[in-house]
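**Student:** Have a look at this prediction, sequence included:
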Amino acid sequence: MTTTTDTDLRHWVPGVRDLTIDGNAVPGAGSEIEAVNPATEQVTATVAAASVAQVDEAVAAARRAFPAWAAASPAERSAALNRLADLMERHSERLAAAIVNEVGTPIAFAEIMQVRLGISHLRWQAEAALHDRTVDLGEWPDPVPTRSEVAYRPAGVVACITGYNYPLNLAIFKFGAALAAGCTVVLLPSPRTPLTTLWLGELFREAEIPAGVINVVLGGPEVGQHLTSHPLVDRVSFTGSDAIGAKIMKQAAAGLKGVTLELGGKSPNILLPGVDAAGLAKDIHLRWARNGGQGCAALARLLVHESLVDEFLGASKEAFTALKVGDPWDRSVNIGPMIRPDHRARVQSYIDGALADGGEIVLSLDTPVPDRGYFVNPVVIGGLPHSARAVQEEIFGPVAVLVPFADEDEAVRLANDTAYGLAANVFTPDVAHGRALAARLRSGTVWVNGGGNMRPDAPFGGFGRSGVGREIGEWGIREYLEVQHVQWRV
């Protein structure tokens, strides 16, 4: 028996170039899109996007498949999702390689957070497909004796649109929940990372998911707009920036479609008095900088009690030596490249702008970045007013800001002083106090003392410009269900 090595896979990308429409592999008829490895700047593949007519075909296929899939037994839907999870586990090494070479995620992180996590969520969704959600309301006497139940029915055809940073997980969070609920799907990945998702189309066919139940198309804004405004699409689920989310919400509004939007964040990391700031420094920095800071819940606003600032910065200088930027196939590397040169330039513009606004770099990694690839060294910037652009806006790169606070009330005010409300982390010597403090924070997720991973049974989403609705867990499945009241005389 042979074992695949990192060397075998470091230049591997999925060979699938076709769309998936009505269970068939279909060459795209639209414009060409280049897939680029952001760590090497090399074009790894050229794929053809869908034409508008092909989007229509995909939606029509999902519409035709909907009645039978909605009527399928929970056991049939669950079995289909488990077959798909089996295939993903069988191909887990290549899934990780695809993500490393397409996103630039370091291999050790890709294996756990980009692949293993996604498969675990798909397994949970397969189990959740078996649940009977019907609620018996009992009898009601007026004006005549009746009895009622509340049922949950599949919403219809769902457009699932994913971001580039976690192409597998974001897709699973959406299509897994939609299929478990009995909906059919048209899946549209980011054109920056098309290859992993196009390959999923082949896995859907191999898993014998019925034709039309899940379709994969590809394209830019024209394709996306046509899909989100399509009259035969009932729900739209999108992960990406709040600016694009607002446009999608507007496009969907014309058809009064339901939307689920998982958008940006500017999440606070709050260190209260009494915590071991020095001992926490390494994990704190690794967390906001992972995936190159290209994560919507990156905890990149470091709110540190003024009594802990010196201790935290002192320990952070050593902690920063644990950060290594470079080749994502090097297992000692934990920070990969930005996705494209324009995004690297955008991240650098935030650093330059923060310095122009009077900020200063209080922590930095000064090791030279590779000559090729869209790399940015991580930095922490201090000395900025909380109104500064770098403090208020999502940077989506390895840039954090340090903001001291005097007392807990100020920490809460600063934490909530943002248009976003996706996540927050509170470090405290008193867990019960941290749990109580969570009630004062406008954040969809609050971790206390680091919390844990993204559980498959817990909701994810946020307040304000962080989005609409929730993904993951029972809450995520109910985004794709309509509530129906059934009442009869007794």
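**Tutor:** Sure, I can see it. Residues are numbered from 1 along each chain as shown.

**Student:** contacts and neighbour counts: CA atoms only from here.
**Tutor:** Fine.

**Student:** Just say helix, strand or coil for residue 150.
**Tutor:** Secondary structure, DSSP: H, G, I helix; E, B strand; the rest coil: residue 150 is strand.

**Student:** surely it meets residue 137?
**Tutor:** Yes - counting by C-alpha atoms under 8 Å, residue 150 touches residue 137, with 7.2 Å between them.

**Student:** Stretch 388-407: how far from the chain's middle?
**Tutor:** 21 Å (C-alpha atoms, centre = their mean, to the nearest Å).

**Student:** what's the spacing between residue 335 and residue 186?
**Tutor:** Distance from residue 335 to residue 186, counting by C-alpha to C-alpha, to the nearest Å: 32 Å.

**Student:** What of residue 418?
**Tutor:** Distance from residue 418 to residue 186, by C-alpha to C-alpha: 34 Å.

**Student:** Looking at those two, which is more packed in?
**Tutor:** residue 186 (28 against 20; other C-alpha atoms under 10 Å).

**Student:** which residues does the more buried one contact?
**Tutor:** Counting by C-alpha atoms under 8 Å, 6 or more residues apart in numbering, residue 186 makes contact with 58, 59, 62, 157, 158, 159, 160, 214, 215, 216, 217.

**Student:** Over to residue 49?
**Tutor:** Contacts of residue 49 by C-alpha under 8 Å, 6+ apart are 28, 29, 30, 31, 32, 33, 217, 218, 219.

**Student:** and residue 100, that's in a helix?
**Tutor:** Yes - assignment of residue 100 by three-state DSSP places it within a helix.

**Student:** any chance you could map the strands in the stretch 251-400 of the chain?
**Tutor:** 258-262, 268-271, 301-305, 360-364, 379-382, 399-405 (DSSP state E, counting those that start in this stretch).

**Student:** Reformat those into TSV and put distance to residue 205 next to each item.
**Tutor:** Shown next, in TSV, are the strands of the stretch 251-400 of the chain (distance: least, C-alpha to C-alpha, whole Å):
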stretch	distance to residue 205
strand 258-262	27
strand 268-271	42
strand 301-305	43
strand 360-364	47
strand 379-382	45
strand 399-405	41
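
**Student:** alright, now check it against this:
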Amino acid sequence: MIEHDSLYIGGQWLRPAENGVITVVSPADEQTIGAVPLATATDVDHAVAAAGAAFRGTWPRLTPGERADVLERLADELAKNRDERAALTSRQNGMPIAIAASAEGDSPVGLLRYYAALARATPLEERRPRLDGNGETLVRKEPVGVVAAIVPWNFPQALTMFKLAPALAAGCTVVLKPAPETTVDALELAAACERVGLPAGVLNVVTGGADVGEYLVSHPGVHKVAFTGSTAAGRRIGEVCGRLLRPVTLELGGKSAAIVLDDADLAATVRGLATSSLLNSGQTCYLSTRILAPRTRYAEVVDAVAGLAGSLTVGDPLSPDTLVGPMVSRRQRDRVESYIAAGKAGGATVATGGGRPAQDRGWYVQPTVFANVDNDARIAREEIFGPVLAVIPYGDIDEAVGIANDSDYGLGGTIWTSDVDRGVELARRVETGSIGVNFYGLDVGAPFGGVKASGIGRELGPEGLAAYHHLKSIYLPA
């Protein structure tokens, strides 16, 4: 058991205004593994006030190099317990430890170091000659202010740092609201920030449910919102921010396509699909969960994808041999199983899976592959967020592109081919924020985000830092 009885607000550990508790349950064995306070609107008020005071204080007035020093100290601190932090995520959300070691252990450290270096290298002011010849303009980058960062449960430490690292590098202050399923790691991060001397109020952590998040998003003391989560929640947040004219970054859902071309090496393709389509037990937003296969090789692709899914080791997420862990919650397992039922009822064929594995306890679902799927089927249109793939046939390349683009979403995607140049040309035609040729992997130095219902704005890369600046033009006479 890991228990916290206080929230981290204004550099102090404060008891919440009321006595509510969030219980954290292991999805692997359904045992209680932690407890944290349930924040209220009053606690959010205190956290936003603390962040506002810190923003009016010294933090945004430090040089980028001075802030970078703090980020590097935090990176060093987090590197000390990389394995323990990875295991903490696995215990909370069921992520296989083989994935968590990199995604949750190493990634936050790397993001802090990347944005520390970028802050040092990014000029805050630029002088431009006026086009009318009458003097010049000083264009200045300034921190946007108090940031509400709302983070999901699937990659909690990494996605926190997608927001926290650039926000702090830019000189912003942050109120972090983690998902209820993964709250313990957020408070552990606060403790690490305290140990390295992050000034009081620069990071504040409030733990609660959707009501706390909604109150935070609309709070008058917040200047920007950064959210990763479902499209439905993102739409609500976008509506609030639009009404308030508040900048917002929304990284939302996906239903990405893997286009398998007729010249693809099928053995290499299915090895790649293990991570680009089933990473973190399918609980990853950018996954290529629609497998588009040429009709000339359709049966062959179905057999190969089904063979891959059926071969993956399902079990204890803390075992290094596990490739598929449990769903994060009973509710999520029920959701995934409802889609499997819908696929069967809709006439699709279960090529493998379709039920629960043999585990006595835990919220597990078998990796499932559906064949004979039309792109209009529910399992091809809606984000499932579990280990469920739909293999869809196509005729020629134009039809493949049409199917890939016939989606409400546009976040990720992959092209599988023996001709990389052909793959790049095809990738240019897919309506998405990111796409990989013969693999998929986020690049910390390049922007990540979606189009259509997959969100607005970008994280990572220099663009991720720019999202926490606003621009001021100072006109200077000749």
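**Tutor:** Yes, it's here. Since the model is a prediction, treat every value here as computed from it, not as a measurement.

**Student:** Let me see the TM-score of these two.
**Tutor:** Overall, the chain-to-chain superposition scores 0.96 on the TM-score scale (TM-score structural alignment, normalised by the length of the second structure); 476 aligned residues with a C-alpha RMSD of 1.6 Å.

**Student:** hmm, back to that, nearest to residue 244 of the first structure, out of the strands of the stretch 251-400 of the first structure?
**Tutor:** Proximity to residue 244 of the first structure (C-alpha to C-alpha) singles out strand 258-262 among those, at 9.9 Å.

**Student:** The closest one vs the second structure - mean distance after superposition?
**Tutor:** For strand 258-262 of the first structure, the mean distance to aligned residues of the second structure following superposition is 0.5 Å (mean C-alpha distance after the TM-score superposition for the first structure).

**Student:** against the second structure, where does that strand fall?
**Tutor:** Alignment of strand 258-262 of the first structure against the second structure: residues 247-251, by TM-score structural alignment.

**Student:** For the matching stretch, which outside residues touch it?
**Tutor:** For stretch 247-251 of the second structure, using C-alpha under 8 Å, 6+ apart, the contacting residues are 223-229, 234, 238, 241, 449-450, 454-458, 467.

**Student:** Isn't residue 279 of the second structure up against residue 288?
**Tutor:** No - counting by C-alpha under 8 Å, residue 279 of the second structure does not reach residue 288; the two are 9.9 Å apart.

**Student:** If you count surrounding residues, which of the two has more?
**Tutor:** Shown here are residue 279 of the second structure and residue 288; by other C-alpha under 10 Å, residue 288 has more neighbours (30 against 22).

**Student:** To which residue of the first structure is the more buried one aligned?
**Tutor:** Using TM-score structural alignment, residue 288 of the second structure sits opposite residue 299 in the first structure.

**Student:** Same question for residue 88 of the second structure.
**Tutor:** Under the alignment (TM-score structural alignment), residue 88 of the second structure pairs with residue 98 of the first structure.

**Student:** what does residue 467 of the second structure give?
**Tutor:** In the first structure, residue 467 of the second structure lands on residue 479 (TM-score structural alignment).

**Student:** roughly how far apart are that match and residue 154 of the first structure?
**Tutor:** Applying C-alpha to C-alpha, the value for residue 479 of the first structure to residue 154 of the first structure is 10 Å.

**Student:** Repeat that for residue 320 of the first structure.
**Tutor:** 49 Å.

**Student:** Which one of the two is surrounded by more residues?
**Tutor:** Legend: neighbour count by other C-alpha under 10 Å for residue 320 of the first structure and residue 154, higher for residue 154 (24 against 19).

**Student:** Assign the counterpart of residue 200 of the second structure in the first structure to helix, strand or coil.
**Tutor:** In the first structure, the residue matched to residue 200 of the second structure (TM-score structural alignment) is residue 211. Here residue 211 of the first structure is recorded as coil under three-state DSSP.

**Student:** for the nearest residue to residue 211 of the first structure once chain neighbours are set aside, what are its contacts?
**Tutor:** Distances taken as C-alpha to C-alpha, 6 or more residues apart in numbering place residue 23 nearest to residue 211 of the first structure, at 4.0 Å, with adjacent residues excluded. By C-alpha under 8 Å, 6+ apart, the contact list for residue 23 of the first structure reads 205, 210, 211, 212, 214, 215.

**Student:** for residue 426 of the first structure, same thing?
**Tutor:** 269, 270, 271, 272, 434, 446, 447, 448, 449, 450.

**Student:** May I ask which helix or strand encompasses it?
**Tutor:** Taking DSSP states H and E as the criterion, the element that holds residue 426 of the first structure is strand 423-427.

**Student:** Pull out the buried residues from that strand.
**Tutor:** For strand 423-427 of the first structure, a neighbour-count test (16 or more other C-alpha atoms under 10 Å) marks 423, 424, 425, 426, 427 as buried.

**Student:** ok, of those, which one's closest to residue 281 of the first structure?
**Tutor:** residue 427 (11.4 Å).

**Student:** re earlier: residue range for the strand holding residue 426 of the first structure in the second structure?
**Tutor:** Under TM-score structural alignment, the match for strand 423-427 of the first structure is residues 412-416.

**Student:** can you tell me which two in the contacts of residue 426 of the first structure are farthest apart?
**Tutor:** So, those by C-alpha to C-alpha: farthest apart are 272 and 446, at 14.6 Å.

**Student:** re earlier: give me the subset of the contacts of residue 49 of the first structure that lies in strands.
**Tutor:** 32, 33 (DSSP state E).

**Student:** Separate out the buried members of the contacts of residue 49 of the first structure.
**Tutor:** For those, buried by 16+ other C-alpha under 10 Å: 28, 29, 30, 33, 217, 218, 219.

**Student:** Kindly reformat those as TSV containing distance to residue 141 of the first structure.
**Tutor:** Formatted as TSV, those follow (distance: C-alpha to C-alpha, whole Å):
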residue	distance to residue 141 of the first structure
28	59
29	61
30	61
33	63
217	52
218	55
219	56
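
**Student:** Widest-spaced pair of those residues?
**Tutor:** 33 and 217 (12.5 Å).

**Student:** I'd like the contacts of residue 23 of the first structure written out as a markdown table, with neighbour count and distance to residue 68 of the first structure added.
**Tutor:** As requested, those are exported to a markdown table (neighbours: other C-alpha atoms under 10 Å; distance: C-alpha to C-alpha, whole Å):
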| residue | neighbour count | distance to residue 68 of the first structure |
| --- | --- | --- |
| 205 | 18 | 17 |
| 210 | 15 | 9 |
| 211 | 18 | 11 |
| 212 | 26 | 10 |
| 214 | 31 | 13 |
| 215 | 29 | 16 |
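
**Student:** Would you mind giving those residues as CSV with distance to residue 107 of the first structure added?
**Tutor:** Below are the contacts of residue 23 of the first structure laid out as CSV (distance: C-alpha to C-alpha, whole Å):
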residue, distance to residue 107 of the first structure
205, 27
210, 33
211, 34
212, 33
214, 29
215, 29
